[in-house]
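Peer 1: The following block contains a protein sequence and its predicted model.
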Amino acid sequence: MRPGFIFMLTRNDLTVPDAPAHLETALAAGVRQIGFKDVGLPFEALRALAARIREAGGACWLEVVSLDAASEAASIRAGVEIGVDRLLGGCRAEVAAPLLAGTGIGYYPFPGRVVGHPSVLEGDAAEIAASARALAARPEVAGLDLLAYRGAVPAEALAAEVCAAAGKPVIAAGSIDRPERVQAMARAGCAGFTVGTAALDGAFRGAPPDLAAQLRAIRAAAACFD
C-alpha cells in the first residue's frame, strides 16, 4: 500500500507553534503519516512530536528546505537525532548520504532545481526527469519529493514523467489543496502527497474549515492511493 496522505504540521516552511494540539487532532482523525520541519519549535518539542507519532503507530517525516549545504546538513543531523522515519526534501544527496548511512531513515530528496522560500521548482520536464533518474540511481535514495504544483510544467504530466524516470516512490508536495489535485497525483503514479498549510488554514476545497473536517476530507480524497 502506498503511504498516501502525509499531514505536515507546517506553515511557511516552519513547524507551527500549536503543532502538539494539531497532532492530537490528526491522530483522532485516523492520520498516521505525519511530518514537520526542524525549525519553528524547540528541538525537544520536535523530539516529543516524533515520539508521540511513533507511540500512536504512525510514521514520522521530516521535511528539509535549506538554501545552503551547511543548513541542509544541520537539518539532516537534526532528523537523525530526533529519530524520524523518513526525510523529505533537500537538494544535496552527496551531503545527506554520509549523514544517513546506517540510520535506516528513508531519504526522499527533491529532483530538479529548487529555489526560494516557499520553494519553487525550476526547469523543464526533461531536466527535472533527468535529475529524478540520477537521484533515484543512488542507493541511499528511497524515493523522491516532487514539488509538482510549484513549477511551470503541468503538474500531472510532470509527476508521471518523474515517476517513470525514477522507478522509486515519489511523494508530491506543495499546493495540493483540492481533491482533483490529489486524484491527479494518484493517476500520475505518485506514492503519496503532503498537505500542511491548506489543512491548517481550512483551505482544502469542499470541506468545512475546522482541521478535523479538513483532515477527514483529505483522507477521503486519498482513498485513490489505497
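Peer 2: Looks like it came in fine. Residues are numbered from 1 along each chain as shown.
Peer 1: Going by C-alpha atoms from here, please, whenever you check contacts or count neighbours.
Peer 2: Will do.
Peer 1: Which helix or strand contains Arg216?
Peer 2: Using DSSP states H and E, Arg216 sits within helix 211-221.
Peer 1: Kindly report the same for Ala186.
Peer 2: Assigned by DSSP H and E, Ala186 falls in helix 179-188.
Peer 1: So which bits of that helix are buried?
Peer 2: Pro179, Arg181, Val182, Gln183, Ala184, Met185, Ala186, Ala188 (16 or more other CA atoms under 10 Å).
Peer 1: another one to put next to it:
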Amino acid sequence: MSEPDFIFMLTRDDRTVADAAVHLQTALAAGVRHIGFKDIGLPFAELAALNRTIRDNGARSYLEVVSLDVDSEIVSVRAAVKLGVDYLLGGTHVAEVLPLIEGTDIRYYPFAGGITGHPSVLEGSIADIAASAIDLASHDGVHGLDLLAYRSQTDVPALIKTVCASVNKPVIVAGSIDRAARIQAVIDSDAAGFTVGTAALDGVFPASRQGLAQQLLEIRAAMAKAS
C-alpha cells in the first residue's frame, strides 16, 4: 500500500484565503509538494502568483472548482487552463469541460456523485456515488476522481473503499478531513490522495505547538502512523 499524496489547500470553507501567499511559504518550507486553491476567494492575478510560486518551487498545483452552474464552471476551467495548473479538481459538467482541457497537460479529477450547496455537500447512497464514479472514470479525458466523502451522510470509510475499488483511476478524498481517524480511513481505502485546508489553517489537529507549520507536521505524522 503506497502512501497517498497529502494536498494542502490554501482554503477555508471552500474559498481561497486572503493570506494564502503567506501560508504557501510556510507549506513550502515544511516540505509540502502538493498545494492547491479554490477558484473563488482571490482575484485571478493573485491566483496566478500562487500557482507560479508553487510551480517554481518544484511542487504540483491544484485548482478545485466549486462552482455549481455550468457557465461558472466553464469560466473556472478556462482560468485553470490560463493559469497552467497541474491538476483540475472538482466540477460536475464533464461533457462541457473535456473539450476545454483537450491538448493541455492538466490532470482532470471531477466530483463523483451529486454535489449541492456551498460549501459543497455530496448527495446519494454509496451505490449511487459508486455508479457515478464508474461512469466518470470511463471517459478518456478523466484522469481520476474527486470524492467529497466526509461531506456525505453515508458510512464514509465504506464509501471511500467502495469507490476506490470500483474504478481503475486514482481517487482524491477532499473536504472535512480534520482528524487522524479520517486520514487512517483514507489510507486504508488505498486512495491516491487527500486534501486538508480549513482544519490545518484553524489548528484543529492536536499539536504541541500552535501554528500552521506544526499542523502540517502533525498531518504527516498521522499519515506515517496510519501507513
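Peer 2: That came through fine. Since we're looking at a predicted model, the values are computed, not measured.
Peer 1: Send over the TM-score of the superposed chains.
Peer 2: Once superposed, chain against chain, the TM-score is 0.96 (TM-score structural alignment, normalised by the length of the first structure); 226 aligned residues with a CA RMSD of 1.4 Å.
Peer 1: returning to that earlier point: mean shift of the helix holding Ala186 of the first structure relative to the second structure?
Peer 2: Compared with the second structure after fitting, helix 179-188 of the first structure has a mean deviation of 0.8 Å; criterion: mean CA distance after the TM-score superposition for the first structure.
Peer 1: quick check: angle from that helix to helix 211-221?
Peer 2: Calculated by axes from the mean of the first three to the mean of the last three CA atoms, to 10 degrees, helix 179-188 of the first structure forms an angle of 40 degrees with helix 211-221.
Peer 1: Show me what helix 179-188 of the first structure is packed against.
Peer 2: On a contact count with 3 or more CA pairs under 8 Å, 6 or more residues apart in numbering; DSSP states H and E, helix 179-188 of the first structure meets helix 155-166, strand 192-195, helix 211-221.
Peer 1: ok, residues contacting it?
Peer 2: With CA atoms under 8 Å, 6 or more residues apart in numbering as the contact definition, helix 179-188 of the first structure has outside contacts at 156-157, 159-160, 163, 172, 176, 192-193, 205, 218, 221-222, 224-225.
Peer 1: all strands of the second structure, in order?
Peer 2: With strands called from DSSP state E, the second structure shows them at 5-9, 11-12, 15-16, 34-38, 60-65, 87-90, 107-109, 114-116, 121-123, 145-147, 171-173, 193-196.
Peer 1: superposed on the first structure, where does the first one end up, distance-wise?
Peer 2: So that's strand 5-9 of the second structure. Averaged out, strand 5-9 of the second structure is 0.5 Å away (mean CA distance after the TM-score superposition for the first structure).
Peer 1: how far does that strand sit from the chain's center?
Peer 2: 7 Å (CA atoms, centre = their mean, to the nearest Å).
Peer 1: again, but for the third one
Peer 2: From the chain centre to the centre of strand 15-16 of the second structure is a distance of 12 Å (CA atoms, centre = their mean).
Peer 1: One more: stretch 25-38 of the first structure?
Peer 2: 12 Å.
Peer 1: Could you do stretch 188-203 of the second structure as well?
Peer 2: The answer for stretch 188-203 of the second structure is 8 Å, by CA atoms, centre = their mean.
Peer 1: do stretch 157-164 of the second structure as well
Peer 2: 16 Å.
Peer 1: before we move on, the earlier item: for the helices and strands packed on helix 179-188 of the first structure, which one ends up most surrounded?
Peer 2: By mean neighbour count, with neighbours taken as mean count of other CA atoms under 10 Å, strand 192-195 ranks first of those at a mean of 24.
Peer 1: Mind reading off the mean deviation between that strand and the second structure?
Peer 2: Taken against the second structure, strand 192-195 of the first structure registers an average deviation of 0.3 Å after superposition, with mean CA distance after the TM-score superposition for the first structure.
Peer 1: so that strand corresponds to what in the second structure?
Peer 2: Aligned by TM-score structural alignment, strand 192-195 of the first structure falls on residues 193-196 of the second structure.
Peer 1: what's the matching range in the second structure for the helix holding Arg216 of the first structure?
Peer 2: Per the alignment by TM-score structural alignment, helix 211-221 of the first structure matches residues 212-222 in the second structure.
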